[in-house]
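Q: sequence first, then the predicted structure, then my questions.
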Amino acid sequence: MALLAEAGPPVPPSVTGSAPRRPMMRVLKYVVAIASVCAVATVGVVVGLNRLTGAGPVTERCTAVLDGSDWYLSPAQADNAALVAGTSLARGLPARAATIGLATALQESKLINIEHGDRDSVGLFQQRPSQGWGTVDEILDPVYSTNAFYDVLVKVEGYEDMAVTDAAQTVQRSAYPDAYARHEMRSRAWASALTGNSPESLSCELAPVADADQLAPDAARDVVVGRLGRDLGLAPATGAADPNRQDPASATVTVDAAPLTPDDPERGAWAAGQWAVATAKATQAIEVHVGGRVWLRDEAAWTAAETQLDPGEVRITVDVAE
């Protein structure tokens, strides 16, 4: 426009006034409106793609909801979170201990059992052999390292009433004492779900179990039974095929979770049930039944069940080879 003005006669004031700007403003409004529609459509496509389809979700993830907020972990992180929180329950510790344990592991290793770290630190909690935490092999065993963390935490007087970051720092003696605080809300959400205090608040979006990964029924049930004992200290009530299911490509493990919370068997059931969802990637669980609700892997959600289970009872159904 500058070149045209220089080449021609002066433009009258009426031409340089506000009138010519109206079409341009309309164009800008249309551009903004179109951009907004495209942005909404893009978000919708992304959300839609991440929901389960015939091929499974684009991104596998697990979610714990607390106070209306969603807190995500990868399936691998969720699996380790299930161990950390489950161990606190098996030891009879309060949910606060699970929150502290999860916040510590999130800060130290992002809840991944890594074989490296600062100086000689390894494992979920980045514990150092040189500081008396155990051998490298011991610390890399997540069961050992989790119990080692709680062994020290329970000796901290009044840890239940301490700020999460202060309790974690007392155990860890980190060079970054305030870093644990950033993980408190995520840890609270996951601890609340995995200790049964927030029923129906944990779900995972997972791909279907691949045919090549399916195990024979007995072997598949053994995986679930082994993890129940390792993480929660529970033995199955039964390990046979569920007589209520007609699908030969699945088998069900029934467990009495009431011992986790003797005064509140329903909470124990939700703790074990949501533990089963968090570990579903590893155990190949496709259904988890608690009370009158059932988590379905295909739907990545809790829905109404056809039957009502007794308080404390949990049924975990796994995908198996035919």
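A: Great, that's in hand.
Q: switch to C-alpha atoms for all contacts and neighbour counts from now on
A: Will do.
Q: so how far is the one helix or strand Val65 maps to off the chain centroid?
A: Element membership for Val65, per DSSP states H and E: strand 61-66. On the basis of C-alpha atoms, centre = their mean, to the nearest Å, strand 61-66 sits 5 Å off its chain's mean C-alpha point.
Q: which outside residues touch that strand?
A: The contact list for strand 61-66, computed with C-alpha atoms under 8 Å, 6 or more residues apart in numbering, reads 70-75, 78, 188-190, 193, 198, 201-206, 278.
Q: what segments of this structure are strands?
A: Ranges of strands in the chain, per DSSP state E, are 61-66, 69-73, 202-205, 236-238, 250-256, 285-290, 293-296, 301-304, 313-319.
Q: and Ala280, how many neighbours?
A: Ala280 has 27 neighbours, counted by other C-alpha atoms under 10 Å.
Q: again but with Ile34, I slipped
A: 12.
Q: ok, it to Arg26 distance?
A: 12 Å (C-alpha to C-alpha, to the nearest Å).
Q: burial count for Ala258?
A: 22.
Q: surely it meets Gly268?
A: Yes - using C-alpha atoms under 8 Å, Ala258 is in contact with Gly268, at 5.2 Å.
Q: residues in contact with Ala81?
A: Leu102, Leu111, Trp190, Ala278.
Q: so how many other residues sit close to the second one?
A: Looking back up the chat, that one is Leu111. Counted with other C-alpha under 10 Å, Leu111 comes out at 24.
Q: does it touch Gly101 like I think?
A: No - counting by C-alpha under 8 Å, Gly101 is not a contact partner of Leu111; they are 10.1 Å apart.
Q: can you pull out the helices in this protein?
A: Using DSSP state H, the helices of the chain run over 2-7, 13-16, 21-50, 75-90, 95-109, 136-139, 142-153, 164-172, 184-194, 217-227, 265-278, 280-283.
Q: can you give the distance of the third one from its chain's centre?
A: Helix 21-50 sits 33 Å away from the centroid of its parent chain (C-alpha atoms, centre = their mean).
Q: what comes up buried for that helix?
A: Buried residues in helix 21-50, counted by 16 or more other C-alpha atoms under 10 Å: Asn50.
Q: circling back: and the strands of the chain: which comes nearest Pro94?
A: Across the strands of the chain, Pro94 has its closest neighbour in strand 61-66 (17.8 Å, C-alpha to C-alpha).
Q: any idea of the angle the closest one forms with strand 69-73?
A: Orientation check (axes from the mean of the first three to the mean of the last three C-alpha atoms, to 10 degrees): strand 61-66 against strand 69-73 gives 150 degrees.
Q: comparison target below:
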Amino acid sequence: MRRPLIVALVTVLVVGGLGVGAWFGYRYVKQRITPEVCHVATSGGSLTLSPAQARNASVIVAASVELGLPEQAAVIALATAYQESGLRNLDYGDRDSLGLFQQRPSYGWGTEEQIMDPWYSSARFYEELVKFTNWETTDVNDIAQKVQRSGHPEAYRKHEENSRAVAGALRGSVPASLGCVSFEPDSSPDRAGLLRVLQAFGPQLTVEESDGGLSIKAADETTAWAAAQHVVANSYDAALVRVQLADREWKSDSQQWSTLRNPGEELTITAS
């Protein structure tokens, strides 16, 4: 039996020494050269997500885990959110439509405040999705349309490939496929969002704070990869700059996972 997997994540201090004006000037130029963006490998290349899109996708997928739903549910939800909002938590829309899925309070989806909560809106989407017989095997576009009842019934189809790539990364079925490039970590990290995502995995993960970062033990390799890539997707707010899983490593200055020459202990993820 394999030992538990460990995800260890640590923060890094922002290097000082620049004057305020010079620092902001340097930051402006650097961000233009290396914008903060996430990349997810697809069958035909890669797709990009902004930090906000990556964070929203993380919540949508984590909500499917928390509800005990298969990866296909996350694919459908992501395709829907891609079409409805571009994976953005919009506070406007057609008539009273709001949020990631453009749900309408007047149609009974919830209050405005509830719908603007990505966790609530994702759970409400899944609640409606599972009411349909054979939703798991129904065409992604067709089942999304049944839930949403959109005036554009074929619009979800074009998002299926990207949605499968994102879901595969964040459910752990496609390892080392999501990476993010960041400029500098926030000196005051907010890890509440990341911790909420990891909490969705329940007893499959054990999370502890360690040396200014996090230590996460996972029950199996797929869950470990899911956790590791959720961490990367939330790395901006959480101010995390390095994740290692076995012989693979992600750093914030590169969008890709690299192979280490001297890997750590098998099935152990560490960061420094």
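A: Thanks, I have the structure now. Because the structure is predicted, anything quoted here is derived from the model rather than measured.
Q: keep only the contacts of Ala81 of the first structure that stay in contact in the second structure.
A: Here is what carries over to the second structure from these, by both residues aligned by TM-score structural alignment, their matches' C-alpha atoms under 8 Å: Leu102, Leu111, Trp190.
Q: mind checking what the last one lines up with in the second structure?
A: Superposed on the second structure with TM-score structural alignment, Trp190 of the first structure falls opposite Val166.
Q: ok, Gln107 of the first structure - contacts?
A: Residues near Gln107 of the first structure by C-alpha under 8 Å, 6+ apart: Ala179, Tyr180, His183.
Q: residue in the second structure matching it?
A: In the second structure, the residue paired with Gln107 of the first structure is Gln83, using TM-score structural alignment.
Q: what's the spacing between its match and Ser163 of the second structure?
A: 11 Å.
Q: show me the contact partners of stretch 176-192 of the second structure.
A: Defining contact as C-alpha under 8 Å, 6+ apart, one finds that stretch 176-192 of the second structure is touched by 11-14, 27, 30-31, 34-41, 166, 169, 225, 229, 232-233, 236-241, 248, 250, 252-257.
Q: report the buried members of those.
A: Among the contacts of stretch 176-192 of the second structure, the ones that count as buried (16+ other C-alpha under 10 Å) are 11-12, 36-41, 166, 169, 225, 229, 232-233, 236-241, 248, 250, 252-253, 255-257.
Q: can you tell me, leaving aside adjacent residues, what's nearest to Arg297 of the first structure?
A: Closest residue to Arg297 of the first structure apart from its sequence neighbours, by C-alpha to C-alpha, 6 or more residues apart in numbering: Ile286 at 4.8 Å.
Q: the second structure: which residue goes with that neighbour?
A: So, by TM-score structural alignment, Ile286 of the first structure is matched to Val241.
Q: show me what Lys146 of the second structure aligns to in the first structure.
A: Using TM-score structural alignment, Lys146 of the second structure pairs with Thr170 in the first structure.
Q: which ones are touching that match?
A: Val156.
Q: and it, how far from Ala7 of the first structure?
A: 78 Å.
Q: touching, Tyr156 of the second structure and Gln148? I think so.
A: No - with contacts counted by C-alpha under 8 Å, Tyr156 of the second structure stays clear of Gln148, the gap being 10.3 Å.
Q: what about the two, which has more around it?
A: When Tyr156 of the second structure and Gln148 are compared for neighbours, Tyr156 comes out ahead with 23 against 19, by other C-alpha under 10 Å.
Q: ok, whatever residue of the first structure lines up with that one to Lys110 of the first structure distance?
A: Alignment note (TM-score structural alignment): Tyr156 of the second structure maps to Tyr180 of the first structure. Distance from Tyr180 of the first structure to Lys110 of the first structure, counting by C-alpha to C-alpha: 11 Å.
Q: Ala148 of the first structure: how many residues sit nearby?
A: If we define neighbours as other C-alpha under 10 Å, then Ala148 of the first structure has 17 of them.
Q: what do we get in the second structure for it?
A: Under TM-score structural alignment, Ala148 of the first structure pairs with Arg124 in the second structure.
Q: who are the contact partners of its match?
A: Arg124 of the second structure neighbours (C-alpha under 8 Å, 6+ apart): Trp109.
Q: could you rerun that using 10 Å?
A: Phe101, Gln103, Trp109, Gly110, Gln114, Ile115, Pro118 (C-alpha atoms under 10 Å, 6 or more residues apart in numbering).
Q: wait, which of those is closest to Ser215 of the second structure?
A: Of the contacts of Arg124 of the second structure, the one sitting nearest to Ser215 of the second structure (C-alpha to C-alpha) turns out to be Pro118, at 25.5 Å.
Q: so that closest one sits against Ala63, correct?
A: Yes - counting by C-alpha atoms under 10 Å, Ala63 is a contact partner of Pro118 of the second structure at 9.2 Å.
Q: pull the contacting residues for the residue nearest in space to the middle of the second structure.
A: Central residue of the second structure (C-alpha atoms, centre = their mean): Ser58, 2.5 Å from the mean position. Counting by C-alpha under 10 Å, 6+ apart, Ser58 of the second structure makes contact with 52, 78, 118, 166-167, 169-171, 193-194, 197-198, 226, 229-234.
Q: repeat for Leu47 of the second structure
A: Neighbour list for Leu47 of the second structure: Cys38, His39, Val40, Ala41, Asn162, Ala165, Val166, Leu178 [criterion: C-alpha under 10 Å, 6+ apart].
Q: try 8 Å
A: Contacts of Leu47 of the second structure by C-alpha under 8 Å, 6+ apart are His39, Val40, Ala41, Asn162.
Q: how about it, what's its match in the first structure?
A: Mapped onto the first structure by TM-score structural alignment, Leu47 of the second structure lines up with Trp71.
Q: what about the alignment partner in the second structure of Val122 of the first structure, how many residues nearby?
A: Counting by TM-score structural alignment, Val122 of the first structure lines up with Leu98 in the second structure. Leu98 of the second structure has 25 neighbouring residues, counting by other C-alpha under 10 Å.
Q: does Leu98 of the second structure touch Tyr92 like I think?
A: Yes - between Leu98 of the second structure and Tyr92 there is a contact at 5.3 Å, judged by C-alpha under 8 Å.
Q: give the contact list for the nearest residue to Gly202 of the second structure once chain neighbours are set aside.
A: With sequence-adjacent residues excluded and distances taken as C-alpha to C-alpha, 6+ apart, Gly202 of the second structure is closest to Glu66, at 7.3 Å. By C-alpha under 8 Å, 6+ apart, the residues touching Glu66 of the second structure are Ala200, Phe201, Gly202.
Q: so the second one sits against Ser64, correct?
A: No - between Phe201 of the second structure and Ser64 there is no contact, the gap being 9.7 Å when judged by C-alpha under 8 Å.
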